[in-house]
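[1] Just to be clear, the model below is a prediction. Sequence and coordinates:
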Amino acid sequence: MSYIKAGQDANGQDVKLHYTDQGQGNPIVLIHGWPASHEMWEYQLAELPKHGNRVIAYTRRGFGNSTKTWDGHDYDTLADDLKAVLDTLDLQNVTLVGFSMGGGEVARYMSRHGGARVARVAFISAVTPFLLQTDDNPDGAPKKVFDGMVEGLRKDRFDFLSSFGKKFFGVGTISHPVSSATLDWMQAMCQLASPRATEQDVYAFAATDFRQDLKALKVPTLVIHGSSDETVPAKVSGERMTQYVPHARFVAYEGAPHGLFITEKDRLNQDLLAFVGSTVSTKAAQPANY
């Protein structure tokens, strides 16, 4: 396994981030969602490097095979961890791709670190601009929704993850967009996260207001969101992004659930390749025009 050191935790323990680095060419950094690991990008890691791209995916602290820290589950720290990845690998002209919670890292990195080394950014099913319901964000979700998630995790984390996975991929009584094997794979990946990180990151992605961070974005920006996303509804996230990033291109995937990196993998791969300027040869889906 390959690791990048991202400083130390409050107890002086080295924080090591598990990562993979595939292909050569334009650097693309993939940032995973909660509560998975970088391995959720299986189909992107298998395809994007075929088109002249160097694709790096890493696992945030507390998840997968990265260091299980007690502290540091806030977006300032997570943005600093992303900086450690870019600096350690000395990446330039990077495309950052943040899925769900990972969209928060993209937004906070761009404001906190001035967008250093980054050429363009993509938000996929992202939690930005702000999920929590407040007086000035009335369309957000009430705090009790996120409290309920943490309560479920504490009561039976494994049962919670099983139910969460079905909603994540839009599985219902008559809808089965992914196989049982895929659900099992996702659950096993999420179970590797520490209970502490799993809980703390709920409050991080729920309560962090990225609206000011997004106003710092000056680079080309792509926003992709599924219209049937029940985990992070498009109306409070993806559809609102152009309010804060007027130059962003918003692409709605009609009928797609939250986990569109699996259910819409061919279309997503094509749209990402088009966004970074790679040559696309597959005819599996029609890419957006940029």
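    All right, it came through fine.
[2] Please make it C-alpha for all contacts and neighbour counts, starting now.
    Noted.
[3] Just the buried residues of the top strand by length along the chain, please?
    As assigned by DSSP state E, the longest strand anywhere in the chain is strand 14-22. Within strand 14-22, the residues that qualify as buried are 15-19, 21-22, counting by 16 or more other Cα atoms under 10 Å.
[4] repeat for stretch 236-249
    Buried residues in stretch 236-249, defined by neighbour count with 16+ other Cα under 10 Å: 236-239, 241-242, 244-245, 248-249.
[5] before we move on, the earlier item: as JSON lines, the buried residues of strand 14-22 with distance to Thr59 would be great.
    JSON lines is the format used below for these (distance: Cα to Cα, whole Å):
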{"residue": "Val15", "distance to Thr59": "12"}
{"residue": "Lys16", "distance to Thr59": "9"}
{"residue": "Leu17", "distance to Thr59": "6"}
{"residue": "His18", "distance to Thr59": "6"}
{"residue": "Tyr19", "distance to Thr59": "6"}
{"residue": "Asp21", "distance to Thr59": "12"}
{"residue": "Gln22", "distance to Thr59": "15"}
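[6] Out of the residues you listed, which is nearest to Phe210?
    Set against Phe210, the nearest of the buried residues of strand 14-22 by Cα to Cα is Leu17 (24.0 Å).
[7] distance of the closest one from Gln44?
    Using Cα to Cα, to the nearest Å, Leu17 is found at 20 Å from Gln44.
[8] Second structure for comparison follows:
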Amino acid sequence: MFFETPDGTRLAYESYGRGAPILFAASWALSGDMWEYQIQFFVERGYRCITLDRRGHGRSDRPSDGYDLDASADDIAALIEHLDLYEVTLVGHSAGGAELARYLARHGDGRVARVAFISAVLPFLKRTDDNPEGAPEAALRATLAEFRTDRPKWFAKQTQIWFATHLGNDVSPALIDWMLAQCLATSPWATARLFEAAFHADHRAALRAITVPVLVVHGAADASARVEITGRRTAALVPGSLYREYPTAGHGLFVTHADELNDDLLAFIKG
């Protein structure tokens, strides 16, 4: 299914099941298909599951602009309004979590029941005087240079680290190839621009202002968004948040720890 945003971009979304709505925001460079192991679980338990392919990703249009987090948040708002969703649970992974934080900051929580930040690139990745734990700008520039030189090689290097297979997480070569294919099918322009936008976005004030219930889930072995500068700090900033940390999980915990994640999400929604 498709809908059109106010700027004329055609975005793809999918909706399964009936009941209380859950909107899943995908990771950077991945489409809504990444949530395969969550959708079936929640539909079978009476929920409506909605996924969005952000612009430049999956089956959506690939315009030249709109890859900042404000535009992403506005696209999410447009989908929520298009479907007329209320009391929706928002679940975002990695950059999808950052987009949801920006959505709440720009559009408020009038339609939102709760939000879950999964391996989210929050609260602020860039190193500054008041954020000395962050990564230097040079690290971002080096990654962008690798994209320009050999983007498939960069993604291929991340696969084992992404799933933390060195800790015994069982991920088949076929599943890794499937995930890699999703990343490489994403617009190269969108890949670079969203990566850059997420790196520079400061969500600290927005996180402190959240008033709906929040679940933060992160892997202790996450090499893409190190837990000490992301998950733990996010949980500390959000008033009354619930924090879950998986000792053997990397960034791709929605696959490697799907059962544990699904159970935690379900308990959070029911709670």
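    Alright, I've got the coordinates. Note that the structure is predicted; figures quoted are calculated from it, not measured.
[9] Take the buried residues of stretch 236-249 of structure 1 and keep only those in helices.
    Per DSSP state H, helices hold the following members of the buried residues of stretch 236-249 of structure 1: 241-242, 244.
[10] what sits against the counterpart of His247 of structure 1 in structure 2?
    Counting by TM-score structural alignment, His247 of structure 1 corresponds to Gly240 in structure 2. Neighbouring residues of Gly240 of structure 2 by Cα atoms under 8 Å, 6 or more residues apart in numbering: 213-214.
[11] Would you confirm that Gln182 of structure 2 contacts Trp28?
    No. Applying Cα atoms under 8 Å as the test, Gln182 of structure 2 and Trp28 come out as separate, 10.5 Å apart.
[12] What about Ala164 of structure 2, how many residues nearby?
    Look at Ala164 of structure 2: counted by other Cα atoms under 10 Å, it has 24 neighbours.
[13] Tell me the residue in structure 1 aligned with it.
    Ala164 of structure 2 maps onto Gly170 in structure 1, by TM-score structural alignment.
[14] Tell me if I'm right that its match and Phe164 touch.
    No. Contact between Gly170 of structure 1 and Phe164 fails when scored by Cα under 8 Å: they sit 9.9 Å apart.
[15] Look up how far Asp184 of structure 1 lies from the corresponding residue of structure 1 for Asp61 of structure 2.
    Counting by TM-score structural alignment, Asp61 of structure 2 lines up with Thr67 in structure 1. Thr67 of structure 1 sits 23 Å away from Asp184 of structure 1, going by Cα to Cα.
[16] Also Met101 of structure 1?
    21 Å.
[17] Counting neighbours, go ahead and name the busier of the two.
    Set side by side, Met101 of structure 1 and Asp184 show more neighbours around Met101, with 26 against 13, by other Cα under 10 Å.
[18] Aligned counterpart of the more buried one in structure 2, please.
    So, by TM-score structural alignment, Met101 of structure 1 is matched to Ala95.
[19] doesn't Ala29 make contact with its match?
    No. With contact defined as Cα under 8 Å, Ala95 of structure 2 does not reach Ala29; the gap is 9.1 Å.
[20] what's the counterpart of Ile39 of structure 2 in structure 1?
    Per TM-score structural alignment, Ile39 of structure 2 is aligned with Leu45.
[21] So for its match, what's the nearest residue that isn't a sequence neighbour?
    Nearest non-adjacent residue to Leu45 of structure 1, counting by Cα to Cα, 6 or more residues apart in numbering: Val55, 6.8 Å away.
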